[in-house]
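Asks: With the input below, show me the fold.
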Amino acid sequence: MIEVLLPEGAVASEAFGPDGSGTLYPEEAALIARAVEIRREEFTTVRACARRAMAALGLPPVPVLPGTRNAPQWPAGVVGSMTHCAGYRAAVLARDSDLAMIGIDAEPDRPLPEGVLESIALPSELAWARSGAGVSRVCRDRLLFSAKEAVYKTWYPLLGTELDFGEARLSFLEESLGKNDAGGFSHGSFTARILRPERGPDGRMVDEFAGRWLSDRGIIVTVITLPPIGA
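Replies: You can find the predicted model right below:
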């Protein structure tokens, strides 16, 4: 599902719920020793996805431990992102010579809880999300939330600084409905304009991200990939 959103050089692995293939390294298991079962399963399965993606890059399996702000710590020379929600787990990785950064997020294609949209959306985003009723095939409020999560997952590992929901203004393009064996899917692209731009470690001013999204099988997936310098 997520692979159709990725550029060349990125590899993905996904699971639509528990797949029973995951095992944890001791240092990973220690992090969730007291977690409830659903949390343990999500944690384990998404790491199984990550290690399958490592294998696709020709890398040996290693523990995936959380760093500051829970950003995954990847092997040297690798960038990546993980996500999970009800019914879906995924990891996307690439060598840093192919991509400078990756941010992904997945959410159920259902309306946000009451009050959440107003807390994350800028006025233009709020108007767009509210105008989707009856005309859009995707829950626009949830798509907005997912895309903002993908923005943060791209921004923080790259810059190492916080970025609030209100510090990125998003705009979306919805493309025509596609058909598949499940009946259909919706997809499109989005742009995130950073309202507090910063200079990245490679010297580039980071002021905008381009992303893609897909809604299929009751899941919304958003992806941002940042090309390497000079690309």
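Asks: From now on I want contacts and neighbour counts done on CA atoms only, so please keep to that.
Replies: Will do.
Asks: So what touches stretch 130-141?
Replies: With contact meaning C-alpha atoms under 8 Å, 6 or more residues apart in numbering, stretch 130-141 is reached by Asp109, Arg110, Pro111, Leu112, Leu117, Trp128, Ala129, Leu177, Ser186, Ser215.
Asks: how far away is the closest residue to Phe172 other than its chain neighbours from Leu173?
Replies: Spatially, and ignoring its direct neighbours in sequence, Phe172 is nearest to Phe190 (4.3 Å; C-alpha to C-alpha, 6 or more residues apart in numbering). Using C-alpha to C-alpha, to the nearest Å, Phe190 is found at 6 Å from Leu173.
Asks: another one to check against the first:
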Amino acid sequence: MIEALLPAGAAAVEAFTDVPDEAPFPGEEDLVARAVPARRQEFVTARRCAREAVARLGYAPAPIRPGPRREPVWPDGVVGSITHCTGYRAAAVAPAGALAGLGIDAEPHEPLPDGVAGVVLTAGEPDRLAALRAADPATCWDRLLFSAKESVYKAWYPLTGRWLGFEEAELTFDRAGRFTARILVDGTRTDGGPALGSLDGRWLVARGLLLTAVVVPHRQ
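Replies: Presented below is the predicted three-dimensional model:
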């Protein structure tokens, strides 16, 4: 499903179940040595998806270790993102020559838990969500916004090396499956590329899930 949100040249692999008792890949064992079984299985499956996606770009299997903010560290020449939620694990990657950045996220198609919206929303977003909800009450727009901001962050961080809070990106959606995030802080990149003043993404609802993806082209 997630591949429907990605451009040509990107590779995605997803899974809806875990393989019981699947062992971590060599070089990743320590990352889940103390994890509870459910967390261990989602990690193992998601990393397997990531390795299979990277293999589609021609890379040999290798450990995918975390960086300073637990982001996956990809092989040189690869950009990508991993996501997992109940009943779903996925990874998406692309050659660094094709895209500057990539972020994906998946969430259950359910309303946000009580109290979370107040942390996630910027000042202008509640009114926009209310209008979307009135036009399409079947979509959990608050949870979709949360997912979209997660995808924005996953695309943002590798290019800037800086945290991006929920309140530092303001989103607008259309009902056709697209969204734009206006970045409210300095978007200077560490690679010298054009500053990230806004990021564009796509979304869909399928199989009880909300899926979002953000891609950053080399020229914006």
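Asks: Gly22 of the first structure: how many residues sit nearby?
Replies: 16 (other C-alpha atoms under 10 Å).
Asks: What spatial separation is found between the spatially most distant residue from the centre of the second structure and Trp141 of the second structure?
Replies: Going by C-alpha atoms, centre = their mean, the residue of the second structure most distant from its centre is Ala134, 26.9 Å out. Applying C-alpha to C-alpha, the value for Ala134 of the second structure to Trp141 of the second structure is 10 Å.
Asks: again, but for Ala123 of the second structure
Replies: With the distance defined as C-alpha to C-alpha, Ala123 of the second structure ends up 16 Å from Trp141 of the second structure.
Asks: Settle it for me: which of these two has more neighbours?
Replies: More crowded of Ala123 of the second structure and Trp141, by other C-alpha under 10 Å: Trp141, with 22 against 9.
Asks: in which helix or strand would I find the residue farthest from the centre of the second structure?
Replies: helix 125-135 (DSSP states H and E).
Asks: List the superposition-based mean deviation of the helix or strand just after that helix with respect to the first structure.
Replies: Using DSSP H and E, the helix or strand that follows helix 125-135 of the second structure towards the C-terminus is helix 141-160. Compared with the first structure after fitting, helix 141-160 of the second structure deviates on average by 0.6 Å (mean C-alpha distance after the TM-score superposition for the first structure).
Asks: Contacts for the helix or strand that helix 141-160 of the second structure is followed by next, please.
Replies: Heading C-terminal from helix 141-160 of the second structure, the first helix or strand you meet, by DSSP H and E, is strand 169-174. Counting contacts by C-alpha under 8 Å, 6+ apart, the residues outside strand 169-174 of the second structure that touch it are 121-122, 124-125, 128, 145, 149, 179-184.
Asks: coming back round to it: what about the contacts of stretch 130-141 of the first structure, which one has the most neighbours?
Replies: In the contacts of stretch 130-141 of the first structure, the most neighbours by other C-alpha under 10 Å go to Ser215, 25 neighbours.
Asks: Next, the buried residues of stretch 3-19 of the first structure.
Replies: Neighbour counts over stretch 3-19 of the first structure (16 or more other C-alpha atoms under 10 Å) mark Leu5, Leu6, Ala10, Val11, Ala12, Ser13, Glu14, Ala15, Phe16, Gly17, Pro18 as buried.
Asks: again with stretch 223-231 of the first structure
Replies: Here stretch 223-231 of the first structure shows Val223, Ile224, Thr225, Leu226 as buried, counting by 16+ other C-alpha under 10 Å.
Asks: neighbours around Arg143 of the second structure, how many?
Replies: By other C-alpha under 10 Å, neighbour count at Arg143 of the second structure equals 22.
Asks: returning to what we had before: just the contacts of stretch 130-141 of the first structure: which are in helices?
Replies: Leu117, Trp128, Ala129 (DSSP state H).
Asks: The last one and Arg39 of the first structure, how far apart?
Replies: Shown here: Ala129 of the first structure relative to Arg39 of the first structure, a distance of 30 Å by C-alpha to C-alpha.
Asks: For the residue most central in space within the first structure, give me its contacts.
Replies: Nearest to the mean C-alpha position of the first structure, by C-alpha atoms, centre = their mean, lies Ile104 at 1.3 Å. Counting by C-alpha under 8 Å, 6+ apart, Ile104 of the first structure makes contact with Ser81, Met82, Thr83, Val92, Glu149, Ala150, Lys153, Thr154, Val221, Thr222, Val223, Ile224.
Asks: where does the fourth one land in three-state SS?
Replies: Remark: Val92 of the first structure carries the secondary structure label strand [criterion: DSSP: H, G, I helix; E, B strand; the rest coil].
Asks: and what of the first one?
Replies: Here Ser81 of the first structure is recorded as strand under three-state DSSP.
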